[in-house]
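Colleague: Predicted model follows, preceded by the sequence.
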Amino acid sequence: MARKIKRRIFLILEAKEHKQTLSRACEYFLIFLIISNTLAVCIESIEEIFKAYEFYFIAFNRFSVGVFTLEYLLRVWSCTTLDRYRHPIWGRLRYMVTPLAIIDLIAFLPFYLPFTNADLRSIKLFGLTRFLQLLKLGRYSRGIKILGEVIHLRQEELILTLNIVCFLLISSATLIYFVEHEAQPDKFPNIPAAMWWGIITLTTVGYGDIYPITPLGKILGGILALLGIGLFALPAGLIASGFTEVITANKKLAQTPPPRICPHCGKPLDETLNNPTHLRD
């Protein structure tokens, strides 16, 4: 009986594998709660509204933390339903270190820390962690999942582009430091400080708070800005092509009929027919 209940809870929480009414309702409720918490954090920043409805904001926050805590505990308890987490101890530990499980833990764990002897000055920063609950949408959002697949597909090219960006950033910051330091010692006091100018120039944002005034510095800034235009267009093209490949592959997969499952052994029917011993078992 306990095993059936565990399996049922797992299927309800894992809506992607169990698209029944209760599973969908659980999924939509959690999505609503995550979005509502994010909106609540934004509204709480308006001091007049927060003071007027402080009790309701705190109550809703505690209710949300309670729901997320219960969800996490149920996921850890029922994860042994899967073969790869079958062991009651090591299987659960393996599940707890998966990325999604870590995100689920971060979504509520900081709110229990104020009840310890932690520094009260640092506890105020825990309010910012409520935005981390937005990461839980990655479990339910198809768009975020596709983005993850695209990044995984193009990870080598993106890493190569990142290496080029880092090389240009360090090189430009070093050059502009030696060129502009004597003319503007307060603006370019050292190479790490000059990296801020390099980032703003490479991205062609141009805040205008720091800029070269020497002729050589202006030439260097212009060259770097031109390189930045083409450099940041490169990862955009890689991600766009990756999206096309992933979406096309998903459409082909959706058009493929699902495999027929044998009611006796739970394996694909083609495999069962090729190996009739499953039927005798």
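Modeller: Thanks, I have the structure now.

Colleague: From now on I want contacts and neighbour counts done on CA atoms only, so please keep to that.
Modeller: OK.

Colleague: for the longest helix along the chain, packing partners?
Modeller: The longest helix of the chain (DSSP state H) is helix 215-255. Here helix 215-255 touches helix 142-153, helix 155-180, helix 191-202, going by 3 or more CA pairs under 8 Å, 6 or more residues apart in numbering; DSSP states H and E.

Colleague: try this one side by side with the last:
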Amino acid sequence: MRKRIYEIIELANENDKISRIYDVIMMSTIFISLIPLAFKTDFYMFHIIDVIAVMIFIVDYLLRWGTADYKLNKKGIVPFIKYPFTFMAIIDLVSILPSITLMNGSLRVLRVIRLFRTFRIFRIFKAVRYSKSIRIIRDVIQNSKESLIAVGVLAIMYILISALIIINIEPDSFNNYFDAVYWATVSLTTVGYGDIYPVTSLGKVITMISSFFGIAIIALPSGIITAGFMESINAEH
């Protein structure tokens, strides 16, 4: 029975009708539970939605914990001890904790968790399990992580170096190094908010160069992810 539960909640089998229904229910619950975050006012209906959602999430968490030996492919008590510390289990727990006080007002120790209301947004990461498209993107990013890390390091180095150059060329336009880093980041992404900008001709030239390099650097991860995405789609067919 536990193996069948594992197949339903963990294995993405398109031929398993019950598994697909479970995925649809969980995806719907996740997105419906995020609706209250879009409003500043707490309506009673939102309270009901959150209570129902968190009860479903708790059941899902317990089912996954109860089948941890199948998930981690290990026997004995070790997988059940190890599972709560896995990444997705932590995401599950973080998405549940902020709502616990809604079900039991006597848990005053946990009332501080209400301060972290926005932690509910972590529920969106739970959707990775239930969406085939998201799983493909996750696998693409994981398979291309070395290339993406290299591009990320290149971007960070460029931002820091550009910030050093601009703060020395125009010390009057930038109050501190953080402002220069902010300007370099905005220039790298070619957004250009215009709240902080150079005023000298040399500073403007540096800004133009930064923007041109930004186009090239920002295009790199897009190409890497697109190529990996196409490979994954072709492999499935």
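Modeller: Received it, and whenever you're ready, just let me know what you need. Remember, it's a predicted structure, so these values are computed and weren't measured experimentally.

Colleague: ok, back up a step: between the helices and strands packed on helix 215-255 of structure 1, which one is nearest to Y56 of structure 1?
Modeller: Counting by CA to CA, Y56 of structure 1 lies closest to helix 142-153 out of those; the figure is 31.2 Å.

Colleague: To A25 of structure 1, which of the helices and strands packed on helix 215-255 of structure 1 lies closest?
Modeller: Among these, the nearest to A25 of structure 1 by CA to CA is helix 142-153 (17.1 Å).

Colleague: what residues does that closest one touch?
Modeller: Contact partners of helix 142-153 of structure 1, identified using CA atoms under 8 Å, 6 or more residues apart in numbering, comprise G138, R139, L158, I239, G242, F243, V246, I247.

Colleague: what's it aligned against in structure 2?
Modeller: Taken onto structure 2 by TM-score structural alignment, helix 142-153 of structure 1 occupies residues 132-143 there.

Colleague: Go through the helices and strands packed on helix 215-255 of structure 1 and pick out the most buried.
Modeller: Stretch with highest mean neighbour count among those: helix 191-202 (a mean of 20; mean count of other CA atoms under 10 Å).

Colleague: residue range for that one in structure 2?
Modeller: Equivalent residues of helix 191-202 of structure 1 are located at 177-188 in structure 2, counting by TM-score structural alignment.

Colleague: hmm, back to that, so can I have CSV of the contacts of helix 142-153 of structure 1 showing distance to P192 of structure 1?
Modeller: Output for those, formatted as CSV (distance: CA to CA, whole Å):
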residue, distance to P192 of structure 1
G138, 35
R139, 38
L158, 24
I239, 30
G242, 34
F243, 36
V246, 39
I247, 41
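
Colleague: would JSON lines of the helices and strands packed on helix 215-255 of structure 1 with distance to Q20 of structure 1 be doable?
Modeller: Output for these, formatted as JSON lines (distance: least, CA to CA, whole Å):
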{"stretch": "helix 142-153", "distance to Q20 of structure 1": "18"}
{"stretch": "helix 155-180", "distance to Q20 of structure 1": "35"}
{"stretch": "helix 191-202", "distance to Q20 of structure 1": "49"}
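
Colleague: among those helices, which is nearest I213 of structure 1?
Modeller: Judging these by CA to CA, what sits closest to I213 of structure 1 is helix 155-180, at 7.5 Å.

Colleague: The contacts of helix 142-153 of structure 1: which two are farthest apart?
Modeller: Largest separation among the contacts of helix 142-153 of structure 1 by CA to CA: R139 and L158, giving 23.7 Å.

Colleague: how close does L202 of structure 1 sit to S78 of structure 1?
Modeller: From L202 of structure 1 over to S78 of structure 1 the distance is 49 Å, taken as CA to CA, to the nearest Å.

Colleague: Then R86 of structure 1?
Modeller: Distance, R86 of structure 1 to S78 of structure 1, by CA to CA: 10 Å.

Colleague: Thanks a lot, see you next time.
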